[in-house]
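> dropping the sequence and predicted coords here.
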Amino acid sequence: MAIKTAAVWGSPGSGTTLTTIKIAKALANLKKNVIVVGCDDQTPLLPLLLPSTSELPSLGDALAADQLSQIEALRHCVQYVKNQYISLLGYRLGENVLSYPEYTLQRASELFSHLRGLADFVLIDCSSNLDNVLTAAALKQADVTFKVLNADPKSLVYFQSAAPLLLRDSGYRYGEQTNILNNVLSSQDVDPAREVVGKIAYTLPHVPELKDQYDRGELLEAVFGKTARQYETGIRKLVMEVMVHEPEHGIVRRGKPAVGDVSGTA
């Protein structure tokens, strides 16, 4: 199956946003066009990645539109100024769940269907709140779901509580999700994580510099050091094996940005 849309979901604080952006960066390095959608209406995506920018178009406006067309979805995408291959769609600073009218699961699914035709890949940074409608639609509609967890009790308890909810509905395909064990310290025992979620497909090490990047809104910048190299190797391996289906030594196919002209203005 061709992978076009990927949902990145996990426990609170597990690093889903960071993982999503690093996957987007790896795809952009391959000259792939990516739209990143931030589902969280409690911690909006745009101010985390574009902290110095205001008056941006909001995902909430798109979802509240009378008719949600592909053009309408495109108008609300904001090009990541530091990378022409990445565009963002999320909530603005100061917005929350009450900022816009309620929308349906059908409207959320409609949005993701429109986005599929606008870029090579759509990455959906899901909320850990399973009542979030965008997250529910993403987990059901995405071609692949990356489940991000940490090797700590809080993260594992979350999945022990969430799993029964998702297993009730086969549409969530809980057992087919790709498990990423993130932010692992060299001294941590990862066996409890395997006992809770099963096979761990990818393990990403703890890299202190990544928190600094996140705090500065500079997740596209390079990080250095041994663990940083291990982290980037893990992300690249994940992208090549799951998203692109090409060996790492293969030829990079060049392309022109599909959403490169998106300025974020109406």
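Received it, and whenever you're ready, just let me know what you need.

> can we go C-alpha only for contacts and neighbour counts from here?
Fine.

> please enumerate the strands of the stretch 51-200 of the chain.
78-79, 86-89, 121-125, 144-149, 178-184 (DSSP state E, counting those that start in this stretch).

> nearest to L48, out of the ones you listed?
The closest of those to L48 is strand 86-89. By CA to CA, the value is 11.3 Å.

> tell me what that closest one is packed against?
helix 16-29, strand 34-38, strand 78-79 (3 or more CA pairs under 8 Å, 6 or more residues apart in numbering; DSSP states H and E).

> try it again at 10 Å.
The criterion is 3 or more CA pairs under 10 Å, 6 or more residues apart in numbering; DSSP states H and E, and the helices and strands that strand 86-89 contacts are helix 16-29, strand 34-38, helix 46-49, helix 59-63, helix 70-75, strand 78-79, strand 121-125.

> any chance of JSON lines for those, columns distance to P164 and mean neighbour count?
Supplementary listing: the helices and strands packed on strand 86-89 in JSON lines, determined by distance: least, CA to CA, whole Å; neighbours: other CA atoms under 10 Å:
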{"stretch": "helix 16-29", "distance to P164": "21", "mean neighbour count": "21"}
{"stretch": "strand 34-38", "distance to P164": "25", "mean neighbour count": "27"}
{"stretch": "helix 46-49", "distance to P164": "32", "mean neighbour count": "20"}
{"stretch": "helix 59-63", "distance to P164": "29", "mean neighbour count": "21"}
{"stretch": "helix 70-75", "distance to P164": "34", "mean neighbour count": "18"}
{"stretch": "strand 78-79", "distance to P164": "37", "mean neighbour count": "24"}
{"stretch": "strand 121-125", "distance to P164": "22", "mean neighbour count": "26"}
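
> structure B:
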Amino acid sequence: MAPPLTGVSVVVPTFNEAGSIAELLHRLSVLLDPEYSEVLVVDDSTDDTVREATAEAERLPHVIRIIHRSHPDGGLSGAVITGMRLAARRWVVVMDGDLQHPPEAVPRLVITGRERDAGIVLGSRYCAGGRASGLDGRFRHVVSSASTVAARVLFPRRLHGCSDPMSGFFAVRLDALDLDALQPRGFKILLEVLVRHRLALVEVPYDFGARHGGVSKASLANGGAYLRQLVSLRFHLARR
């Protein structure tokens, strides 16, 4: 069995994940060193996510910090930035709270980043060996593919070598980021990070699994926010 992972902060933005957060924390606890790693749950929920997370955290010896935001500015992306600002370790892993991102892939992201001297390691559904089996139905597959193509067409240089800019599962070296340069909005924090920084990127394949309880948060409003993000980032590069 591999030794527990040290020197990492796992940031989990949550919105109504009461059905999965306890299992996620338990599975992470098997992988992380209880003294030299931590988990930050940044919560915007209206359900019992905080109660479930707190109960599980009390059963574990790990550092698990639960931050409930009464004003969820910036949506999921804003929650991720909040977690990054509070992170105490050099490497930060960002992952969803619904178990579609497998906790067991976290050590591989971080270890690959350290071995390859990367700035960011992307968990990709679309590079060789990756799978998107957890996407619900043909419509979501089409939307995901179209969103990916749009981003890569608009930002060919910044996304060179990036097969999955829509991914929400990645490890990043905190000292490589300028958090004040990020303008969080909506779901796509990875795209914001990649376009506003020049980071040495490595990809690791993973299987985007089935949702463990709850429902997809994707909506027309999220689609509109994504389009506005594309326009904002395009103007940002044009000004530079």
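Cool, the structure landed. Only a predicted model underlies this, so the values are computations on that prediction, with no experimental measurement involved.

> quick TM-score on the pair, please.
TM-score of the superposed chains, computed with TM-score structural alignment, normalised by the length of structure 2, equals 0.35; 141 aligned residues with a CA RMSD of 5.7 Å.

> can you lay out the strands of the stretch 51-200 of structure 1 as CSV showing distance to Q230 of structure 1?
Converted to CSV, the strands of the stretch 51-200 of structure 1 look like this (distance: least, CA to CA, whole Å):
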stretch, distance to Q230 of structure 1
strand 78-79, 29
strand 86-89, 23
strand 121-125, 22
strand 144-149, 17
strand 178-184, 12
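
> out of those strands, which is closest to T227 of structure 1?
Closest to T227 of structure 1 of the strands of the stretch 51-200 of structure 1 is strand 178-184 (CA to CA; 10.4 Å).

> what angle do that closest one and strand 144-149 make?
Counting by axes from the mean of the first three to the mean of the last three CA atoms, to 10 degrees, strand 178-184 of structure 1 lies at 30 degrees to strand 144-149.

> now the helices for structure 2?
Taking DSSP state H, the helices of structure 2 run over residues 21-31, 49-59, 75-86, 106-116, 137-154, 189-196, 220-239.

> how about these, which one is nearest I66 of structure 2?
I66 of structure 2 lies closest to helix 49-59 among the helices of structure 2, at 7.2 Å (CA to CA).

> how far does stretch 195-209 of structure 1 stretch from start to finish?
Taking CA to CA, to the nearest Å, stretch 195-209 of structure 1 runs 30 Å from one end to the other.

> in TSV, list the helices and strands packed on strand 86-89 of structure 1 along with distance to N179 of structure 1.
Output for these, formatted as TSV (distance: least, CA to CA, whole Å):
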stretch	distance to N179 of structure 1
helix 16-29	12
strand 34-38	20
helix 46-49	25
helix 59-63	28
helix 70-75	30
strand 78-79	29
strand 121-125	15
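
> if we can go back for a sec, adding mean neighbour count, write the helices of structure 2 out as CSV.
Shown next, in CSV, are the helices of structure 2 (neighbours: other CA atoms under 10 Å):
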stretch, mean neighbour count
helix 21-31, 20
helix 49-59, 17
helix 75-86, 21
helix 106-116, 18
helix 137-154, 14
helix 189-196, 21
helix 220-239, 14
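
> could these be laid out in TSV, adding distance to V8 of structure 2?
As requested, the helices of structure 2 are arranged in TSV below (distance: least, CA to CA, whole Å):
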stretch	distance to V8 of structure 2
helix 21-31	11
helix 49-59	17
helix 75-86	11
helix 106-116	8
helix 137-154	28
helix 189-196	18
helix 220-239	29
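
> to P205 of structure 2, which of those lies closest?
P205 of structure 2 sits nearest to helix 106-116 of all the helices of structure 2, at 9.6 Å, using CA to CA.

> what packs against that closest one?
strand 8-14, helix 21-31, strand 91-94, strand 120-124, strand 170-173, strand 201-205.

> show me what the second one is packed against.
Under the contact definition 3+ CA pairs under 10 Å, 6+ apart, helix 21-31 of structure 2 sits against strand 8-14, strand 37-43, helix 49-59, strand 63-68, helix 106-116.

> with the fourth one instead?
Helices and strands touching strand 120-124 of structure 2, by 3+ CA pairs under 10 Å, 6+ apart, are strand 91-94, helix 106-116, strand 170-173, helix 189-196, strand 201-205.

> for A138 of structure 1, find the nearest of the strands of the stretch 51-200 of structure 1.
A138 of structure 1 sits nearest to strand 121-125 of all these, at 7.0 Å, using CA to CA.

> now do the closest one and strand 144-149, the angle between them.
Computed by the same axes, to 10 degrees, the angle between strand 121-125 of structure 1 and strand 144-149 is 30 degrees.

> coming back round to it: possible to save the helices and strands packed on strand 120-124 of structure 2 as CSV with distance to A79 of structure 2?
Below are these laid out as CSV (distance: least, CA to CA, whole Å):
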stretch, distance to A79 of structure 2
strand 91-94, 10
helix 106-116, 19
strand 170-173, 15
helix 189-196, 10
strand 201-205, 23
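
> tell me which of those sits nearest to A151 of structure 2.
Of all those, helix 189-196 comes closest under CA to CA, at 8.1 Å.

> got the angle for that closest one vs helix 75-86?
Counting by the same axes, to 10 degrees, helix 189-196 of structure 2 points 70 degrees away from the direction of helix 75-86.

> quick one on the thing from earlier: need the helices and strands packed on helix 21-31 of structure 2 in JSON lines (columns: distance to R228 of structure 2).
Output for those, formatted as JSON lines (distance: least, CA to CA, whole Å):
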{"stretch": "strand 8-14", "distance to R228 of structure 2": "21"}
{"stretch": "strand 37-43", "distance to R228 of structure 2": "24"}
{"stretch": "helix 49-59", "distance to R228 of structure 2": "30"}
{"stretch": "strand 63-68", "distance to R228 of structure 2": "27"}
{"stretch": "helix 106-116", "distance to R228 of structure 2": "30"}
